[in-house]
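Asker: Generate coordinates for the sequence data below:
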Amino acid sequence: MSKRVPFLHSRRPSLSRVRGAVVAAGLGSTMMVGAGAAFAAAVGSPDAARLIDSTAARSVAQQAAVQGKAAKAAETERVAARNAAVQKAASWEKPVKRYELSASFGNDGSRWAHKHSGQDFAVPVGTKVGAAHSGVVVKAGSNGGGDGPAYGNAIVIKHGNGTYSQYAHLSEIDVHVGQSVTTGERIGLSGNTGNSSGPHLHFEIRHTADYGSAVDPVPFLHKKGVGV
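Answerer: Presented below is the predicted three-dimensional model:
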């Protein structure tokens, strides 16, 4: 008697299933390729070009605005610095910062052949001496710059409106004749040269470059808004 052999189903997928998978895979590939083509087409489209141009234009405008603000700020600083320089040039200052007043204008006595022609500022030797106002150096040197040995090393500066300033008994001269100087600029160092009883700066305001035309410098500076 023969045995019945059970029917074994094949594990291989059916032809219809294989065909379905292939179709699905192909469809997916087609969709992906189609999407890529659509994106590429969109990038090259007029709308995309306008979007890119608009973005670039905004970026350029923003950069221009930032640069414009920076340029405006720099110009404002330049104008402020120029105005400050002009204002400083138009101002007057004391020739030394820290001092004690000693002999005053008009004093007389055995120390002077004539009445004292300036205001003395008692300061240590080597103190910075600054131009009281902007101008041009017309005298500078020993022998009072030409005004006589009593002044020692001296400088005379010509200012506007027929006004001159003189600085005497210096230990050092840092300017030369013909040089332009600004208010407060260092022109030399105080000393004890010439006919001097001790370290100090002798300061004059004159109507000419020469000795004999001096006026009291203290009230003159007061009128210029400078307290002494």
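Asker: From now on I want contacts and neighbour counts done on CA atoms only, so please keep to that.
Answerer: Will do.
Asker: next helix or strand past the host helix or strand of I52?
Answerer: For I52, the host element (DSSP states H and E) is helix 46-90. Remark: after helix 46-90, the chain's next helix or strand is strand 100-101, criterion DSSP H and E.
Asker: for the following helix or strand past that next one, packing partners?
Answerer: Per DSSP H and E, the first helix or strand lying C-terminal to strand 100-101 is strand 119-122. Here strand 119-122 touches strand 100-101, strand 201-206, going by 3 or more C-alpha pairs under 8 Å, 6 or more residues apart in numbering; DSSP states H and E.
Asker: I'd like the structure of this one too, to check against the first:
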Amino acid sequence: MRALVVEDDKDLNRQLAAALADAGFAVDTAADGEEGYFLGDTEPYDVVILDIGLPKIDGISILEQWRRSDRKMPVILLTARDRWSDKVTGMDAGADDYLAKPFHMEELLARVRAQIRRASGHVKSEIECGPIRLDTKSARVTCDGLPVKLTSHEFRLLAYLMHHNGRVVSRTELVEHLYDQDFDRDSNTIEVFIGRLRKKIPGDVIQTVRGLGYRMSQGPDEA
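Answerer: The predicted structure is shown next:
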């Protein structure tokens, strides 16, 4: 999963990026509206945390431009203002959620998880696929009830596939959603991580769809 943080307060920007990284996200950051708009308009994100009071371009204007361009990623607005009229303006501009500063980081992370689940069609905090269960709240994976120890990249890959369970996901899409902007992206590494995952969970749960990509299955009994 990949997140974008657009926040001009350096300390808060750093804290948000660290919290999201600890929660298993690949994170890109921007400190002004101009850079934030460009990243959100050109890169695929699973969620965006967007401050309203930004230099160069304000957050509401950025969001309106994204939505006019049919950018559909979930966007959580941050603001130092807590007036109901500001919330209405933000939601009308296309925001999916709204959080006033100061806030608890755990609340933000809970809202992030909820938006990502909804965007992929899930309503519960636990996602199941055959014997595999992903607890999005704790970022833990179990197989037949037993914990599965994964590296950060393995977890991101499995989590993305499970959020999009039943759909064929291409290597290109996986690369775009698993790595931050500065990572040396190579689609061949996806095969390596898939191979590692298949050694830790039943191999038939992740299906290779020749020429197209990968798909999570329910296992050998899937029709």
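Asker: what's the TM between chain one and chain two?
Answerer: The TM-score (TM-score structural alignment, normalised by the length of structure 2) is 0.23; 92 aligned residues with a C-alpha RMSD of 6.1 Å.
Asker: Which of the helices and strands packed on strand 119-122 of structure 1 sits closest to K128 of structure 1?
Answerer: Closest to K128 of structure 1 of these is strand 201-206 (C-alpha to C-alpha; 10.1 Å).
Asker: any idea which helix or strand comes after the closest one?
Answerer: For strand 201-206 of structure 1, the following helix or strand on the C-terminal side (DSSP H and E) is strand 214-215.
Asker: Longest strand in structure 1, please.
Answerer: In structure 1, taking DSSP state E as the definition, the longest strand is strand 164-173.
Asker: name the helices or strands packed onto that strand?
Answerer: In terms of contacts (3+ C-alpha pairs under 8 Å, 6+ apart), strand 164-173 of structure 1 is packed against strand 153-158, strand 186-190, strand 201-206.
Asker: Stretch 156-173 of structure 1: which residues count as buried?
Answerer: Neighbour-count burial for stretch 156-173 of structure 1 flags 156-159, 164-173 (criterion: 16 or more other C-alpha atoms under 10 Å).
Asker: and V23 of structure 1, how many residues sit next to it?
Answerer: Around V23 of structure 1 there are 12 other residues, counting by other C-alpha atoms under 10 Å.
Asker: scratch that, A49 of structure 1
Answerer: Residues near A49 of structure 1, counting by other C-alpha under 10 Å: 13.
Asker: Next: L157 of structure 2.
Answerer: Neighbour tally, L157 of structure 2, other C-alpha under 10 Å: 20.
Asker: So it versus R2 of structure 2, what's the distance?
Answerer: Distance of L157 of structure 2 to R2 of structure 2, given as C-alpha to C-alpha, to the nearest Å: 11 Å.
Asker: ditto for L108 of structure 2
Answerer: Distance from L108 of structure 2 to R2 of structure 2, by C-alpha to C-alpha: 15 Å.
Asker: For the two, indicate the residue with more neighbours.
Answerer: Using other C-alpha under 10 Å as the criterion, L108 of structure 2 and R2 rank with R2 on top: 24 against 19.
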